[in-house]
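Peer 1: have a look; sequence and predicted model below, questions after that.
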Amino acid sequence: MLDKNVANSQLSEAPLDLRAPMFSRVRKGGWWLRLITLVTVDLTVLISAWILTELPSLLYTESVYISMFAAIFIQIGALAIQGIYAPGNKRHDYLNIIKTMIFAHGIILLVCVLYQPIEDLSRPTLIVFWFTSTSFVCAGRLIINSALEYWRRKQVLGKNPIFIICSQEEKEQVIGFIQKESRYNIVGSGNCDSLDKLNRLQTLEKINALGATEVLVSWNVIKDRMYLCWLFQASGIMLHIVPMELKPIYRDIVFHNIGGMTCLSFISPVITGRDFWLKRIFDFCFAAVFLILTFPLYISIAIAIKLDSPGSIFYRQTRIGLHGKKFQVWKFRTMRPDADKLQKELEALNEVKDGIIFKIKDDPRVTRIGKFLRRYSLDELPQIFNVVLGEMSLVGPRPLPTRDVDKFSERHFIRQEVLPGITGMWQVSGRSDILDFDQVMKLDLRYIENWSLWLDFQILVKTVQVVLNKEGAY
């Protein structure tokens, strides 16, 4: 119990949902210098290729400049979409560059046929321009790569600071792989305990203090891959994992080769947190409008509860929310005023297999109006106030009472690392009919792993259907 309290305390210190930081953090490292350099070189060589192709036309017309900028814009856009400006070895993946340039010129040809803003491009001219532009881009990348390797060997150009986390047995081998690459400077290392729940925030602080922009982690030391991905991504740090086995971890991963060692790389976006703040804005706006439109419904339910049984209209219960922080969740009262005291006497009737959640189908504590409210989930409506206050979201893992969280195992605490919700994957996949907490965890993890604004919208629509059909409600 002491370890669990320490764990909860540790989680409470972290103020943010792991999906996004308080302020959007820019990706660390020299990504912007690489991007500016590559785009500048590509613009230069593409303009040179165009001038070489259209040299006779330059003497007779000015409209060729409009055609040049349109064509080059299409080419640069195609290269960006194909990830040619992304970190790693894609910048000099010449086969991919050739394929991309063929695709770009196909678009240019299509535009010429359909819209014709790119003037004076005959078939021979287009073929020559494709050959010259592709050759020039590949040559430019070859020159850049050769120059980078030379400057790094001469220590003129700084190396990417990287932090290693692996076991002592793997350390020598991992360092050997990294040293084959001239672009990395190992600034520090951590052992197998570095990513434990009680140590990972201190490890992140150490990594930031050392100025590391990339972290390489051995698969064998990872306790919670999903949390780890978000932890480093939110800090603007690129994460490389040396895989020993392949399992679904995260949807945005790429394979990189570091000194002959294959890594799964989790690249931090340029700015993190955008989706989270869109979600928060949507939650607040939806909740505010919903409260205004349904105010008469709230009054009607309050009157019905008061007439049905003695006691307060609302029921407040302490729940465990984001990072183990306690908060008061609001509901319309559906039970007798002494329901909490009677629960101890009813524990033996609990229908949930592992006993983490307390559920019994014909709960004698539920009032007449309470059964109706539960059947249509109307008792949950006051939690809209929790959404307005930022304690909950419309969609997320359900917040559980202290009694339930006290029974958690280590692996269950991941659900406390995101903002809890009024509805979620659990609610639209069976609700109270699911009597195994491991199934609940699988559904919550599926939501966390695949989280997006579109998924939130789908769950909200599905929630309406489930409530109207009274599925799994009691």
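Peer 2: On my side now, so go ahead. All values reported here derive from a predicted model rather than from experimental measurement.
Peer 1: only C-alpha atoms for contact and neighbour calcs from this point on.
Peer 2: Will do.
Peer 1: the longest helix along the chain: how far from the chain's middle?
Peer 2: With residue count as the measure and DSSP state H as the assignment, the chain has helix 123-153 as its longest helix. Centroid displacement of helix 123-153 relative to its chain, using CA atoms, centre = their mean, to the nearest Å, is 35 Å.
Peer 1: strands along the stretch 101-250 of the chain, start to end?
Peer 2: Residue ranges of the strands in the stretch 101-250 of the chain, as given by DSSP state E, counting those that start in this stretch, are 160-165, 184-190, 214-218, 238-242.
Peer 1: please apply the same query to the stretch 251-400 of the chain.
Peer 2: Here the stretch 251-400 of the chain has its strands, by DSSP E, counting those that start in this stretch, at 254-258, 261-266, 314-320, 326-332, 393-395, 400-401.
Peer 1: who wins for proximity to Lys247 among those?
Peer 2: For the strands of the stretch 251-400 of the chain, distance to Lys247 was read as CA to CA. The smallest value, 11.3 Å, belongs to strand 261-266.
Peer 1: and here is the other one:
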Amino acid sequence: MAFMSSPVNLNADLRSPSVTHFRKGFVIGWSRVAILLLADILSIVVAWYLAVTVGTRIESAWTIDAKLLPLILAIKISILTARGLYKAGNSRRDYFGLIKAISLSEGLLLLIAFLLEPKAYISRSTFLLSWFLSLLLISIGRWVVDAGLEAIRKRGAVRYPVFLISEVEHQEKNLKLIEQENRYNVIGVADSSCLDKKNREKTFESLRKMGIAEAFVSWRAIQKRLHVCWYFQTAGITLRILPTDTNSFFPKSESWTIGGIPSLTVPVPVIVGGDYWMKRCFDFCCSSLAILILSPIYLLIALFIRLDSPGPIFFRQTRIGLYGREFKVWKFRTMVQNASQLQAKLEAQNEMKDGVLFKMKDDPRITKVGRFLRAYSLDELPQLFNVLVGQMSIVGPRPLPVRDVEKFEEKHFIRQEVLPGITGLWQVSGRSDITNFDDVLNLDNYYISNWSIWLDLRIILQTVRVVLQKTGAY
């Protein structure tokens, strides 16, 4: 099996867009939110002035010159936002949610007024009128915005350009389902083979050229290609998973309805790729700082290795990284000089059940100092230099030797589609105590599917605990 030996290209990571950009359909979506927000603000202002004018007038800071009107607007709009009443779809038509949001905001304003001015406040009639008129005018305003938007969309304007990927026999049914929403313009249709590995790059290049904002993909077309959701995210395209007869879970998905039928969607952040480049900046800064702080420990470990056994201080081994690219991983030497030659004689004692990885609890090749370094994972410290130059990340699937990758089955190669790491879910879930590579693969799959900055931070904290406890280390 041949592997690439060219330098690692950061843009090849499954989670990394070639250019950080706004998500597709950003302008349409935020224009709708801006119009709705403007209508709500206007309704709240008019409702308040009418309430103050019609209600029993009592002089206070709440009624004189509208000094506290900005506070009233801030509280009501914040609660409407928190209730999700500016989200796409049917959220703007959630009038029951609107009643609860306005009632809560009026109650909060009443509490604030009591705490600030316990002896002076607007009359009860003004308060009740403000509540009623806010509900009435906001509801009317939203109905007008909704009716106007629907009329414009029926004429073919303000529609999201979308693409359908589905089995041929279900395409007609899925097209009818999409048309019910009256906010999409279907630009093209393709079968599920367009998401196959050999066709994937060409497919996404075509989607980008067509300016597709959302892609509708049937569950059957994507269930064996779960990590393809990252391709949609890095392209800035919202992924909508069309419902099937079976209830299935999709990583990073949210509940959504189309034509009144429950479905799933994988949303795209406003700035596509921002979180991934935050990860790369974190890697660079942390590795630089760690190398500087740990430099005395590096020198001390080097001295002990030199005194313990003959041979070099560092061990450089060819590992397989992104998309099969070879690179040299750095470690402190923990074995005798001819360890690679001795491994062939020890293959029969491999404790990994499927033989993909090579692990022995009492490996005779490990030196005395090497056993201590492995127990506390100190032999991995030089890999901070691999992180510094962009060949690895602090968190990610472990890069494996050529010998191990040559034993891979097709399903195993998904772990090669993200930047390898020093630590990961495998390391914090038992490390060498896991004796089946499929279990390792399941952990890597979970990490790739559910990756976030917060997951990385959690793994780093768990790594510290696992290393101090020497869990699964040998």
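Peer 2: Yep, it's here. Keep in mind that what you see is a predicted model, and the values were worked out from it rather than measured.
Peer 1: got a TM-score for the two of them?
Peer 2: Between these two chains, after superposing, the TM-score reads 0.90 (TM-score structural alignment, normalised by the length of structure 1); 465 aligned residues with a CA RMSD of 2.6 Å.
Peer 1: sorry, back to before: nearest to Asp3 of structure 1, out of the strands of the stretch 251-400 of structure 1?
Peer 2: Go through the strands of the stretch 251-400 of structure 1 one by one with CA to CA and the one that ends up closest to Asp3 of structure 1 is strand 314-320, at 17.1 Å.
Peer 1: with structure 2 overlaid, how far apart is that closest one on average?
Peer 2: Between strand 314-320 of structure 1 and its aligned partner residues in structure 2, the average distance after superposition works out to 1.3 Å, using mean CA distance after the TM-score superposition for structure 1.
Peer 1: in structure 2, what range does that strand match?
Peer 2: Per the alignment by TM-score structural alignment, strand 314-320 of structure 1 matches residues 314-320 in structure 2.
Peer 1: hang on, the earlier thing: most tightly packed of the strands of the stretch 251-400 of structure 1?
Peer 2: When these are scored by mean count of other CA atoms under 10 Å, the highest mean neighbour count falls to strand 393-395 (a mean of 26).
Peer 1: counting by contacts, list what that strand packs against.
Peer 2: helix 274-293, helix 383-388, strand 421-423, helix 453-469 (3 or more CA pairs under 8 Å, 6 or more residues apart in numbering; DSSP states H and E).
Peer 1: against which helices or strands is the third one packed?
Peer 2: Contacts of strand 421-423 of structure 1 with other secondary structure elements, assessed using 3+ CA pairs under 8 Å, 6+ apart, are made with strand 393-395, helix 453-469.
Peer 1: need these in JSON lines (columns: distance to Arg446 of structure 1).
Peer 2: Listed next are those as JSON lines, based on distance: least, CA to CA, whole Å:
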{"stretch": "strand 393-395", "distance to Arg446 of structure 1": "13"}
{"stretch": "helix 453-469", "distance to Arg446 of structure 1": "11"}
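Peer 1: which one of those lies nearest to Ile186 of structure 1?
Peer 2: Ile186 of structure 1 lies closest to helix 453-469 among those, at 37.6 Å (CA to CA).
Peer 1: hang on, Asn386 of structure 1 packs against Met392?
Peer 2: Yes - with contacts counted by CA atoms under 8 Å, Asn386 of structure 1 reaches Met392, the gap being 5.5 Å.
Peer 1: neighbour count: the two, which is higher?
Peer 2: The residue with more neighbours, out of Asn386 of structure 1 and Met392 and counting by other CA atoms under 10 Å, is Met392; that gives 27 against 20.
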